[in-house]
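Enquirer: My questions are about this predicted structure, shown below with the sequence.
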Amino acid sequence: MSRMIFVNLPVSDLARSVAFYEAVGATKNPAFSDDTAACMVVSDTIFVMLLTHPKFASFTARTIADRSTVQAMLCLSCDSKAAVMDQLAAATAAGGTPDPTPEQDYDGFMYGRSYEDPDGHIWEIMWMDPAAARQGAAAHETA
């Protein structure tokens, strides 16, 4: 069985966050959503759990980070450089902030951009040429 990842994010406005994540391509799974949480399906193995601050706080005694701090940067792959640009445009149109981290352009074999969601969570989006990735992996194995 493939492993799955559930990314839990505290959000200040659940409805706004659901709308944002739907705008960048996720779908809401109503079976795992209520008025305190929404399960956003990114792929068959990637889920983003949007949790109101009180719901998130019920899982930890630590303070929820504010926009002045960064706890993690999440990165998702895209099928092409154009798909990176499309997702960045969708995120920006939905109220996200483009490029909180520097653009990454590695001579045509890898390209990345980033955006912040309305709560300041940073998502990197990247494309890598599959042939270049295979060559890099093969070179690593022989080293």
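Expert: Cool, got the structure. Numbering: from 1, shown residues only.
Enquirer: alpha carbons only for contacts and neighbour counts from here, please
Expert: Fine.
Enquirer: List the residues that contact Leu74.
Expert: By C-alpha atoms under 8 Å, 6 or more residues apart in numbering, the contact set of Leu74 is 122-124.
Enquirer: Could you list which of these belong to strands?
Expert: Using DSSP state E, the subset of those located in strands is 122-124.
Enquirer: Which one of those residues is nearest to Ala82?
Expert: Glu124 (14.6 Å; C-alpha to C-alpha).
Enquirer: Could you verify my assumption that that closest one touches Ala72?
Expert: No: contact criterion C-alpha atoms under 8 Å: Glu124 and Ala72 do not qualify, at 10.7 Å.
Enquirer: The structure to be compared is supplied as follows:
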Amino acid sequence: MNKQIFLNFAVKDPDKSMEFYTALGFTNNPQFSDETGKCMVWSDSIYVMLLTHEKFSSFATKPIADTKSTLAGLFSLSLNSVDEVNTVMTAGLAAGGTEPSEMRDYGFM
């Protein structure tokens, strides 16, 4: 079996969050999506689960972080070029995302 990773995020509005991740290039897997959560596919082995706070809380043992005022994690996407990074960033900002700090090239290309 191919190893996979599922990142689970607590979101207020799964449909709006799905629109945002779709703008970044993810696709929705309706087989694992309903009104309480959306399964977004980045690759054959990486998935993001967008879960309502109620659904997320059913798996969690600690309070959900308020990501407007606290940091819950750092996540990165692997892309093929600086141009592709800029395209995804532009799409994310246009879909309602915010840029928390100035973009920097860390030289991993």
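Expert: It's in. Being a predicted model, the structure only gives us computed values, none of them experimental.
Enquirer: among the contacts of Leu74 of the first structure, which recur in the second structure?
Expert: Nothing carries over to the second structure from these, by both residues aligned by TM-score structural alignment, their matches' C-alpha atoms under 8 Å.
Enquirer: Could you dump these into a markdown table and include distance to Pro54 of the first structure?
Expert: Shown next, in a markdown table, are the contacts of Leu74 of the first structure (distance: C-alpha to C-alpha, whole Å):
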| residue | distance to Pro54 of the first structure |
| --- | --- |
| Ile122 | 21 |
| Trp123 | 23 |
| Glu124 | 27 |
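Enquirer: export these to a markdown table and tack on distance to Arg67 of the first structure and neighbour count?
Expert: As requested, those are arranged in a markdown table below (distance: C-alpha to C-alpha, whole Å; neighbours: other C-alpha atoms under 10 Å):
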| residue | distance to Arg67 of the first structure | neighbour count |
| --- | --- | --- |
| Ile122 | 10 | 23 |
| Trp123 | 14 | 22 |
| Glu124 | 17 | 23 |
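Enquirer: from those, which is closest to Phe47 of the first structure?
Expert: Trp123 (13.8 Å).
Enquirer: ok, the closest one - contacts?
Expert: With C-alpha under 8 Å, 6+ apart, Trp123 of the first structure has these contacts: 73-76, 114-117.
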